[in-house]
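Asker: coords below, sequence missing:
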């Protein structure tokens, strides 16, 4: 069995599933040779013109730049610099509308050319064979070369991914999109530069076989490549014209019969694919030292006087090209399409700049390309599935995309869609399938980025939490170690015994206080119980006032306990001022007791005035003694006394007071109720037995009697007042 390389050399070709055959419309733009567009009045350079991240801007407003000068710098392999297409002055760095289907604005560097077109000093490497692959890859990256026939993947990163594992190098020269002839004309007029670029890539990758795949509708380009590749180990393979044979995966299938795995890249199966425009840019970057500042753009459509291909500076506004090359817009339906009719998109306005991936400006008339019809319901004909070159299910994909069921879109491998537009081309319902797929892909990408950001935040949070816990554990260990060291030092120095003795004294004091409280509380509870029992007995016997002798005894007991505590306190040494006060209080108490004893011994016929004076003096002495005791009694005794008084008031006095109020309120309600019932019964009896005149007369008599009673009550109250008032 022949090996794959032998089959390819023998001329074997394969085919991919699906595909369509739209009208080519390429002849009108290849009749003219390549020309060069003039330098525009203003250049708008988007900072991001490739797949990946934008670079960091290194220029400022007002700064003068030279042609080929880098305006941004890169930090990773997925970043590419952008270069000044001509010399001039940076006049603005601001958001502008760029060449993207969304029509959104992106950061752009605006340059006002000086029309001198002065180049920066260039470093040429004509002897690239003497350079290492890493040096050549870095040179390509510095020049800002990206894929110029597709999505704009960084060329240096793509070549780097194929190092040491590329067996077959495929050159994509198919250019299957209708109307576009940029690569066709480039191969006709610059075939030598393309072959030189192939040799540079071969020097880097060292593949076993190099194959150029070109469609059979480009005979002049095939002839030019054959002449340039003469005596070169390069195979030029002409393939049948079918859209989209220029797709990377489809061209690999045609030339090698291999399929790129789902979610993989061609380098995974030992294949690397490069576009002819990228190879020509590689040659100019390595051998001539020129950055990627211009590209070939196809200007086509019946609204141009003469469709053609032109060298255009990157950053040139579309309007400048339209003005220069005889564009006459359709008055009824002016349209500008960036790209071809299958994969292109309509521009929001003509001020959009040309980028590295802009290969065509299509300006058709309304007869040339009919406007989009209204979307109709899917009839489930299945033609989209038959035309899909990636063997997907477009019908189900669009259903899930409309329903925003993006997880199911991923299950159906929506990322394998190359957005070729074959499904929309054959759809009889005019459903813009590719538009739905682009929106779904963008949403999936956004959600993945958000999920990755959330995962990174979660990891940072967990790391921070672990760090804090680790620091806490370290602090606790340090504290424990320090405590152990202190205990060891105290044991050795004898301080531990003193601390233990102090702790023991504190515990003894607390236990003594607790025992005192325990002794007092049962006595109080017993007294309260006795008081309640006597109160209940008094209520049963009908006594209006309960016997408070027990409460008096309880108060005397509290006073005795307070005096004992005071005596205990007085035994301890205190300041001289407090001793004098205590002595004075004790003397006053002694004098009061002596006076009381004298009064008890004296005969009962003493003068009442002297008895009153003695009683007043004794009361004053007792009040002073009580006040002194209160000021010097411990806070604990005051607290205990206050709590005991509150308990007695809450459990004895308050219930009695509330009960008395209830009885008074109830008696009043009964009296008012009896009076109301009596009046109601009387009125009913009167209404029932007396006629109306008699009723009115009776009512008058009742009112008169009531007034007489009131007058009598007033007279009696006045007489009582006179009796109680003393005569003057």
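Answerer: Sure thing, it's come through. Predicted model, so just to flag it, every value in this text is computed and none were measured.

Asker: hey, let's count contacts and neighbours off CA atoms from now on
Answerer: Fine.

Asker: Find the centremost residue of the chain, please.
Answerer: residue 454 (8.6 Å; CA atoms, centre = their mean).

Asker: Show me which residues of stretch 92-108 are buried.
Answerer: Across stretch 92-108, burial judged by 16 or more other CA atoms under 10 Å covers 93, 96, 97, 98, 99, 100, 103, 106, 107, 108.

Asker: my read is residue 214 is in a helix, agree?
Answerer: No: counting by DSSP: H, G, I helix; E, B strand; the rest coil, residue 214 is not part of a helix but strand.

Asker: Is the residue nearest to the centre of the chain in a helix, a strand, or coil?
Answerer: Strictly by three-state DSSP, residue 454 counts as helix.

Asker: Compute the distance between it and residue 448, please.
Answerer: Note on residue 454: its distance to residue 448, by CA to CA, to the nearest Å, is 10 Å.

Asker: do residue 16 as well
Answerer: 31 Å.

Asker: which of these two has more neighbours?
Answerer: residue 16 (20 against 12; other CA atoms under 10 Å).

Asker: My guess is the more buried one contacts residue 254. True?
Answerer: Yes: assessed by CA atoms under 8 Å, residue 16 is found in contact with residue 254 at 6.4 Å.

Asker: The stretch 451-600 of the chain: helices as residue ranges?
Answerer: Secondary structure of the stretch 451-600 of the chain (DSSP state H, counting those that start in this stretch): helices located at 495-541, 549-571, 576-601.

Asker: in the second one, what counts as buried?
Answerer: Looking back up the chat, that one is helix 549-571. 554, 558, 562, 566.

Asker: mind putting the residues you listed in CSV, distance to residue 472 included?
Answerer: Putting the buried residues of helix 549-571 into CSV (distance: CA to CA, whole Å) gives the following:
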residue, distance to residue 472
554, 58
558, 54
562, 53
566, 52
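
Asker: Which one of those is nearest to residue 694?
Answerer: residue 554 (70.9 Å; CA to CA).

Asker: Could you check how far the nearest residue to that closest one once chain neighbours are set aside is from residue 555?
Answerer: Nearest residue to residue 554 in three dimensions, chain neighbours excluded: residue 527, at 6.8 Å (CA to CA, 6 or more residues apart in numbering). Relative to residue 555, residue 527 is positioned 10 Å away (CA to CA).

Asker: Same question for residue 383.
Answerer: For residue 383, the distance to residue 555 - CA to CA - is 109 Å.

Asker: do the same with residue 181
Answerer: Distance from residue 181 to residue 555, by CA to CA: 118 Å.

Asker: Pull the residues that contact the host helix or strand of residue 134.
Answerer: Here residue 134, judged by DSSP states H and E, is contained in helix 133-142. Helix 133-142 has contacts (CA atoms under 8 Å, 6 or more residues apart in numbering) with 80-81, 128, 154-156, 159-160, 203-205, 282, 285-286, 291.

Asker: Weed out the non-buried ones from those residues.
Answerer: By 16+ other CA under 10 Å, the contacts of helix 133-142 give 80-81, 128, 154-156, 159-160, 203-205, 282, 285-286, 291 as buried.

Asker: try this one next to it:
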């Protein structure tokens, strides 16, 4: 760093390759102070006047605005607002011819001035060092400041870098042969430029500041030396006159000897560059609170009566400024106005093109001064263009590939390193507008890149969709496999269950066979019970229909036939005893006491007691046999037979005291038996009672038949 400073102080600078030396015409306009111009009848204010994107609209048609009032707002980091250049009314917002080589229409605000020049409220910041740096940068952004040296890059983006800045270069070279706007600005407003540099130094904190001025501007050099004499690290650098020494990369190479590598920016090497016009605008925004609404524009060319530099309000039509300078179309073979210098400028499409933030010169040359380009001829491969190129490119090869539309080849030959200085076209003997080809090819490459990006995005979306479909297909297949596995597992589980059921069934079959044998035995018992039940039901039916003889028809082939026979005998004995009692009662009621007296009382009682004893013994034997048989009968079978028997017992009349006495005799000694035993006894008593009634009827029938036989 010290060696660089020492070389600069000794005026030993570096050089860049190529370059040309066009004839200078600066004295046409730099002899007069910057003047004011009258207001035009209408302002055309494009929404975009810089590199980046346009801001968002803040006004509508019919709105009244004040001078300095924002017309758009910064909705994007690369958007800076535009402001009203004067007070007036918004009369239209529509497409208007732009300040570009193509003249392509852009969205533009039309403002009709009211002539009052009334400012909006301003907010200057005197003690800017006490504010956070971000707030100062934001104020510069809201003032609408962008690079005013020709590129138009948003200033606040440059100032927001986090990289260390070693050298801050203030560009006052102004190498175009006709432009003198920066020259007059440094002469007349060097102190305000110094204030702007102070703000930039506060924000960037560089180690050294180089103020580069071409050596053909001695008055500007002297003015800046006076303004910066109190600051040791502000070094005024006299740059040799050579075009294009004012180019960013070329000026860095001249001052530091460093070349900016391809794909790198100056800040990557610790270098930052700002134009003197930008410094003036920064000072105006911070110390006066004024947004960027005007700039110095050089009006020059021998077709003007009064070439000069003027304060042109942004949005002023070119036609109005030319009239202020006394434009004479007769001095031109054909009307031609160049915006910018003769080397890098372009012919405007209409005199209604407005002045924008990057407009630094309007040139109206005569035919002698700037002849109309002749007819384009074939390239003779002289190589003069390569010798003149300050970027070290091969303009001839770029020309061939541009003409053939070989965009890939153009990029291989570093098309975008071209600074469009026009040095190659200036020296071309074939009058080939090389810069025109390069500009068109750059636009084609950008369009192709945009289409490629869109195609890549579309391809990415297609691949993403394809991947998604494949993924969904795999997920469905996985689910199908999982479902199949689940089904197989379920089938296997069912098979296991069936096997277990079969195994348990085989075990149960063995148990069932054992139980079947027992059930077969029980079924025989149940069948006997059913037959007995049928017999009883038949006996009951005979009892109600007074046909007791049918009871004897019960089959004797059952397992209990012997028992039934004994019961029948007992029932017959009971019936005979009952018949005798009834006969005795009948004799006493029919006044035949003599027959009763014939039988001694003790003999009758003895005979009766003997019969009771036999009956009790027979009942006991029958009871024992029944208990043995009933032990094999299951409980449900007992319940089935007990119910009809109990009904029979309940339905039996109690008119025979003797039978009741006989039926209850066996139960008298067993009063402590359980309820089940008592129920069985009642059933037995009911059966005996039914049989006794049958026997009684038979005896009554026999008795009624006996006297008839005696009478005979």
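Answerer: Structure's in. What do you need? Quick caveat, the model's predicted, so the values are computed rather than measured.

Asker: What segments of the stretch 1-150 of the first structure are strands?
Answerer: Remark: strands assigned in the stretch 1-150 of the first structure by DSSP state E, counting those that start in this stretch are 35-36, 43-46, 56-57, 64-65, 72-73, 88-97, 105-113.

Asker: Give me the mean distance between the fifth one and the second structure.
Answerer: In the superposition against the second structure, strand 72-73 of the first structure averages 2.1 Å from its aligned positions (mean CA distance after the TM-score superposition for the first structure).

Asker: centre of the chain versus that strand, how much separation?
Answerer: Relative to the centre of its chain, strand 72-73 of the first structure is centred 31 Å away, using CA atoms, centre = their mean, to the nearest Å.

Asker: got a list of contacts for it?
Answerer: 47, 55, 56, 57, 58, 59, 80, 81, 82, 83.

Asker: can I get these in JSON lines with distance to residue 356 of the first structure?
Answerer: Shown next, in JSON lines, are the contacts of strand 72-73 of the first structure (distance: CA to CA, whole Å):
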{"residue": "47", "distance to residue 356 of the first structure": "11"}
{"residue": "55", "distance to residue 356 of the first structure": "15"}
{"residue": "56", "distance to residue 356 of the first structure": "18"}
{"residue": "57", "distance to residue 356 of the first structure": "18"}
{"residue": "58", "distance to residue 356 of the first structure": "20"}
{"residue": "59", "distance to residue 356 of the first structure": "20"}
{"residue": "80", "distance to residue 356 of the first structure": "11"}
{"residue": "81", "distance to residue 356 of the first structure": "12"}
{"residue": "82", "distance to residue 356 of the first structure": "10"}
{"residue": "83", "distance to residue 356 of the first structure": "11"}
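
Asker: Checking residue 312 of the first structure next. Helix, strand or coil?
Answerer: strand.

Asker: got the residue ranges for the helices in the stretch 101-250 of the first structure?
Answerer: Under DSSP H, counting those that start in this stretch, the stretch 101-250 of the first structure gives helices at 133-142, 155-161, 182-189, 191-205, 219-228, 248-256.

Asker: thinking residue 574 of the second structure is in contact with residue 694, fair?
Answerer: No: at 9.9 Å, residue 574 of the second structure does not count as touching residue 694 under the criterion of CA under 8 Å.

Asker: ok, residue 167 of the second structure - how many residues close by?
Answerer: The number of residues near residue 167 of the second structure, taken as other CA under 10 Å, comes to 23.

Asker: residues in contact with it?
Answerer: 206, 207, 208, 209, 210, 270, 271, 272.

Asker: of these, closest to residue 605 of the second structure?
Answerer: For the contacts of residue 167 of the second structure, the nearest to residue 605 of the second structure is residue 270 (153.7 Å; CA to CA).

Asker: where's the closest residue to that closest one other than its chain neighbours relative to residue 138 of the second structure, distance?
Answerer: Leaving aside its sequence neighbours, residue 270 of the second structure sits nearest to residue 165 (CA to CA, 6+ apart; 4.4 Å). Residue 165 of the second structure sits at a distance of 20 Å from residue 138 of the second structure (criterion: CA to CA).

Asker: between those two, which one's more packed in?
Answerer: Taking neighbours as other CA under 10 Å, residue 165 of the second structure and residue 138 compare with residue 165 leading, 20 against 12.

Asker: Would you agree the more buried one is in contact with residue 203?
Answerer: No: Residue 165 of the second structure lies out of contact with residue 203 (CA under 8 Å); the separation is 10.3 Å.

Asker: can you give me the helices in the stretch 551-700 of the second structure?
Answerer: Going by DSSP H, counting those that start in this stretch, the stretch 551-700 of the second structure shows helices at 561-589, 593-598, 601-630, 635-651, 657-664, 675-711.

Asker: count of neighbours near whichever residue in the second structure pairs up with residue 266 of the first structure?
Answerer: Residue pairing (TM-score structural alignment): residue 266 of the first structure is matched to residue 266 of the second structure. Look at residue 266 of the second structure: counted by other CA under 10 Å, it has 18 neighbours.

Asker: Hmm, residue 266 of the second structure is touching residue 259, no?
Answerer: No: in this structure residue 266 of the second structure lies outside contact range of residue 259 using CA under 8 Å: 9.1 Å.

Asker: what's the overlap in contacts for the two?
Answerer: residue 249.

Asker: ok, back up a step: please check the contacts of strand 72-73 of the first structure and keep the buried ones.
Answerer: Buried, going by 16+ other CA under 10 Å: 47, 55, 57, 80, 81, 82, 83, out of the contacts of strand 72-73 of the first structure.

Asker: Quickly name whichever of those is closest to residue 619 of the first structure.
Answerer: Ranked by distance to residue 619 of the first structure (CA to CA), those are led by residue 57 at 100.0 Å.

Asker: how much space between that closest one and residue 523 of the first structure?
Answerer: 91 Å.

Asker: Show me what residue 65 of the first structure lines up with in the second structure.
Answerer: Match for residue 65 of the first structure (TM-score structural alignment): residue 65.

Asker: need the contact list for its match.
Answerer: 84, 87, 88, 89, 90.

Asker: Reformat the residues you listed as JSON lines; add neighbour count.
Answerer: Converted to JSON lines, these look like this (neighbours: other CA atoms under 10 Å):
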{"residue": "84", "neighbour count": "29"}
{"residue": "87", "neighbour count": "22"}
{"residue": "88", "neighbour count": "23"}
{"residue": "89", "neighbour count": "20"}
{"residue": "90", "neighbour count": "22"}
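
Asker: Identify all contacting residues around stretch 50-64 of the second structure.
Answerer: By CA under 8 Å, 6+ apart, stretch 50-64 of the second structure touches 47-48, 70-76, 78-82, 87-93, 146-147, 151-154, 357-358.

Asker: Span of it from start to end?
Answerer: End-to-end distance for stretch 50-64 of the second structure, by CA to CA: 25 Å.
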